[in-house]
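**Q** Provide a 3D model corresponding to the input given below.
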Amino acid sequence: MQTDSSFTFVLFGGTGDLSMRKILPALFEAHRAGGMLADSGKIVAVARHVADRGEYLQWVDEHVKPHASKNGVDEAAWTSFLARIELVKIDLGNPEDFAQLRDAIQDMPGIRVFYLATGPSLFVPICHALAAVGLNHNARIVLEKPLGYDLKSSNAINDAVGEIFAEEQIYRIDHYLGKEPVQNLLALRFGNALFEPLWRREWVESIQITIAEELGVEARGDFYDNTGALRDMVQNHLLQLLAIVAMEPPHSMDSDSVRDEKLRVLRALKPIDPHEIGKVAVRGQYHSGVIRGNAVPAYATEHGVKPDSSTETFVALKVEIENWRWAGVPFFLRTGKRLADRVAEIVVNFRAVPHSALGASALRAGANRLVIRLQPNETIRLYCLAKQPGEGMNLASVYLDLAFDRFFREAQMEAYQRLLLDVINGRLALFVRRDEQEAAWRWVEPILNEWKASTKLPKPYAAGTWGPAAASAMLAQHGTCWLEEEN
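**A** The predicted structure follows:
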């Protein structure tokens, strides 16, 4: 993925946690690899609470370097990377300060990328201030989630940003779409005749998509208590992964072809009947518990959280898609904090054979399954049955492993690295289009409204478990279980 595209990458929130842990490390990896970033490309950090460039580079050295490379940092590459970085000190709340940013970057080469690693309340003021000093031309703008609190607020942000930047200039980022196994899912489906004929209701029994976290709300209690898991994870990450899994083959891999097909999936989601929410949606909130031998507090006692909070930290949903390919196939979505493990995966359960000439063991669970693991270890495994060595026809579950490191010498690219390179090079396919976002909010809102009006509290679950028992009961009604319960 080499490029000659010259660029000026302006990073708002240059001292923030996201910039330190994800954005700058991703840019360093692209720099270190050689050829991915044009030599003339510049990184301009916008920050307020550092004295000068020297102090900022010390901050980067201290806070970014630990995240910059899994195999250690090459000092020569690190030094040359730091040489790309400039600092502009401005107050984001003062539009007049943006003239200083304009003056600092006006002679820098190439496309301008404005990455808003800030709270969403600053998105619109920053865009207005950029336009006021003429910086909305020859530019791309990257918006982090959450983009709004509901459909109305999301539309308000999109309307305001859309008055300043054209839709093709706006990159709404969802880093799960940049993960290597998600890209390989597209390759498996649309590049091989083996899978596509099976990717439909006749052969797929159910699909599970899980994003589980061991961490709690950490220092984000104030934010999270006004957001909750449904807004924070389901409306964006989980529904985007569902759309990728369920989409029809696009005409090509250009940005609009891919996003058109995802949009069709989101618009085909069966609306949630408010009277049926108790059957198809489970919300939970973690209580105190033990994770890896360490006692952790209850959500309601976390800093910034209201003691009587009814905010959900866990969501499990049964979702249906009303189209010919997927009619009748349940999609089970799940996400939560303080769960038993940190894992993100997609599990495609194929139907059992209609008649087994090999005995009951050929109908056993654990076979006829594709597992796409997104984190922590990115793998794709196809589970099937094979005969065990020895006498008799005894079957065991085995798997075929797509081990990337055995076939490709190149290291797997981190999600943020891929997505930032796509922004610099003007590739929109892995970013969320406005109509996709609106369709997701429109589907989620009835659940949000019903939970807001309900007097029922989220179901409790102990930290370090897999969530409320009701989430398992929901799957049991369909004759299945979550993947970890099978083991």
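
**Q** could you use CA atoms for every contact and neighbour count after this?
**A** OK.

**Q** so which helix or strand takes in residue 326?
**A** Residue 326 belongs to no helix or strand when assigned by DSSP states H and E.

**Q** ok, now residue 428?
**A** In this assignment (DSSP H and E), residue 428 forms part of neither any helix nor any strand.

**Q** and for the one 10 residues further on?
**A** Using DSSP H and E, the element containing residue 438 is helix 434-453.

**Q** what's downstream of that helix, the next helix or strand?
**A** strand 459-462.

**Q** which neighbouring elements make contact with that next one?
**A** Applying 3 or more C-alpha pairs under 8 Å, 6 or more residues apart in numbering; DSSP states H and E, one finds that strand 459-462 contacts strand 281-287.

**Q** helices or strands up against whichever helix or strand comes after the strand it packs on?
**A** Sequence order places strand 289-291 as the next helix or strand after strand 281-287, per DSSP H and E. On a contact count with 3+ C-alpha pairs under 8 Å, 6+ apart, strand 289-291 meets strand 294-296.

**Q** let's compare: structure for the following, please.
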Amino acid sequence: MAGMTKKATLLILGGASDLARRLLIPGAANFLAVHPEAEIDIVGVGTTPQEDYPGFIRSAVQESELVEDESVGERLAKNSRFIEADATDDKELARVIGEANPETRLVIYCALPPSVAGSTIDALCSVELPVGTVLAIEKPIGTDAPSAADVEKRALKVVDESHLYRVDHFLQQSAVSSLIGLLALNRPLLDSFRAESVESVDFVYEETLALEGRAGFYDSTGATRDMHQSHLIQVVMHILAVGGDESVADLLEHASADPANARRGQYTAGEIDGHRVPAYTDEEGIDESSTTETLSQVQIDIDTDRWRGVPVRLRSGKAFGTERKDLTITYLPSDVADGPRTRIVITFDDVLHIQMHVTAGLGVEKHEPLEAVAELHEGHLSPYARVVRALVAGDHRREVPAGTAARAWEVLQPVLDAFDNDEVELEKYPAGSDTFDQWSPPGE
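**A** As a prediction, this is how the structure comes out:
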């Protein structure tokens, strides 16, 4: 890839974190498998000693099953080490950074929770960094609009805008790139991608996973903060910006979310894939009186000429019987009898559906549905491998744009406040549900 450095040091603050083990380290291995000419040294940093960090690296790569060639994991493990240090202490950070290979591009990856990330960024301000150092910060960026803006302000004291990456791996999903490409490359689709032709845009992300040991985090967060504020709203804004004059930041500036159009739910006891799942309030670590939502649907309205009047619905939930992860563009009904609708649906396992209507020479009144289905080539890189590629190549095309994390919090704050104050009914659905029928699933 043009502009990609061949040698990089990935300095992971939180080097033994869950994010590093499950996503970032396997992503680095996946990147190396596709780009064998590249070299990546991994330096993990944390306060808990790691006796065998190369072994940690090997296990992370093997468990991910992203890379078939074991030599890739061995190569990454061989070029890895762990340094016990406090990432919030500027002197300890200076020591860690001073030990990095000066012949490589330094990428500092902040894989730390928001409660620690701010102090870490402050500490970095006092450290002299090598020229060209990249700083990557993960979602969630802040816990509300002021704190998100503050994190960005602090980060820009460490590096300039061209060396700051606000990471959201959902933007690196191949399905997102495929839909953006489909719209951008096909003039009939692009010309009709506006309010005059589009009825609604929906992003549904329903998981079969329940809490999976994340009770403490999830109960203080909920579906809306966990998924909508970062992943879902960023993805749809990147898609709605295709072919238009408005940037992601412009669209968010004109976006709003009315609590009257929001719904929330919480799963009760049920069964998923033959396994009994307790009610959310019976899960270990959850208070029985908790009103945290495990299912949320929010409607975003955008007051621009191109998108005014088009509801943009974001929906995510946990503990469903079947996964549903897709983006749907529904076009306005035609003027003929029965008003059939055309839809474009792309799933997160990279299957494209285009639902149309045709006739058999009998006139438009006797139309019938036709669905074209294509299995897309999802590429060789996982989302986090694409994140690593972007960091070493200096590619900012699929990242959270400056200021938009704070603005996303502002857009959703009325809904979050309504949920927190129990102003929106907390509906119930059994774990293992195929879908929440009462909500008339978008795109169906």
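
**Q** drop the TM-score for these two in here.
**A** The TM-score (TM-score structural alignment, normalised by the length of the second structure) is 0.91; 442 aligned residues with a C-alpha RMSD of 2.7 Å.

**Q** list the contacts for the nearest residue to residue 379 of the second structure once chain neighbours are set aside?
**A** Ranked by C-alpha to C-alpha, 6 or more residues apart in numbering and with sequence neighbours excluded, the top spatial neighbour of residue 379 of the second structure is residue 174, at 7.4 Å. Counting by C-alpha atoms under 8 Å, 6 or more residues apart in numbering, residue 174 of the second structure makes contact with 348, 350, 378, 379, 383.

**Q** need the counterpart of residue 174 of the second structure in the first structure.
**A** Using TM-score structural alignment, the partner of residue 174 of the second structure in the first structure is residue 180.

**Q** mind listing what's buried in stretch 228-242 of the second structure?
**A** 228-242 (16 or more other C-alpha atoms under 10 Å).

**Q** now do the contacts for residue 46 of the second structure.
**A** 13, 14, 15, 16, 82, 83, 84, 85, 86, 87.

**Q** what is the neighbour count of the fourth one?
**A** The reference is to residue 16 of the second structure. Neighbour count of residue 16 of the second structure, defined by other C-alpha atoms under 10 Å: 24.

**Q** confirm it sits in a helix?
**A** No - read with DSSP: H, G, I helix; E, B strand; the rest coil, residue 16 of the second structure is coil and lies in no helix.

**Q** would you check that it makes contact with residue 44?
**A** Yes - the criterion here is C-alpha atoms under 8 Å, and residue 16 of the second structure meets it with residue 44 at 6.8 Å.

**Q** picking up where we left off before, in PyMOL, select just the buried ones from the contacts of residue 174 of the second structure.
**A** The buried residues among the contacts of residue 174 of the second structure can be selected in PyMOL (16+ other C-alpha under 10 Å) with this line:
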select buried, resi 348+350+378+383
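
**Q** next, count neighbours for the aligned partner of residue 335 of the first structure in the second structure.
**A** The alignment partner of residue 335 of the first structure in the second structure, by TM-score structural alignment, is residue 316. Per other C-alpha under 10 Å, the neighbour tally for residue 316 of the second structure reads 23.

**Q** residue 360 of the second structure versus residue 316 of the second structure, what's the distance?
**A** 39 Å (C-alpha to C-alpha, to the nearest Å).

**Q** over to residue 286 of the second structure?
**A** Look at residue 286 of the second structure and residue 360 of the second structure: by C-alpha to C-alpha, they are 58 Å apart.

**Q** ditto for residue 437 of the second structure
**A** 34 Å.

**Q** which ones are touching residue 26 of the second structure?
**A** 60, 61, 64, 66, 384, 385.

**Q** with respect to residue 197 of the second structure, which of those is nearest?
**A** Ranked by distance to residue 197 of the second structure (C-alpha to C-alpha), the contacts of residue 26 of the second structure are led by residue 384 at 34.9 Å.

**Q** that closest one against residue 168, yeah?
**A** No - in this structure residue 384 of the second structure lies outside contact range of residue 168 using C-alpha under 8 Å: 9.3 Å.
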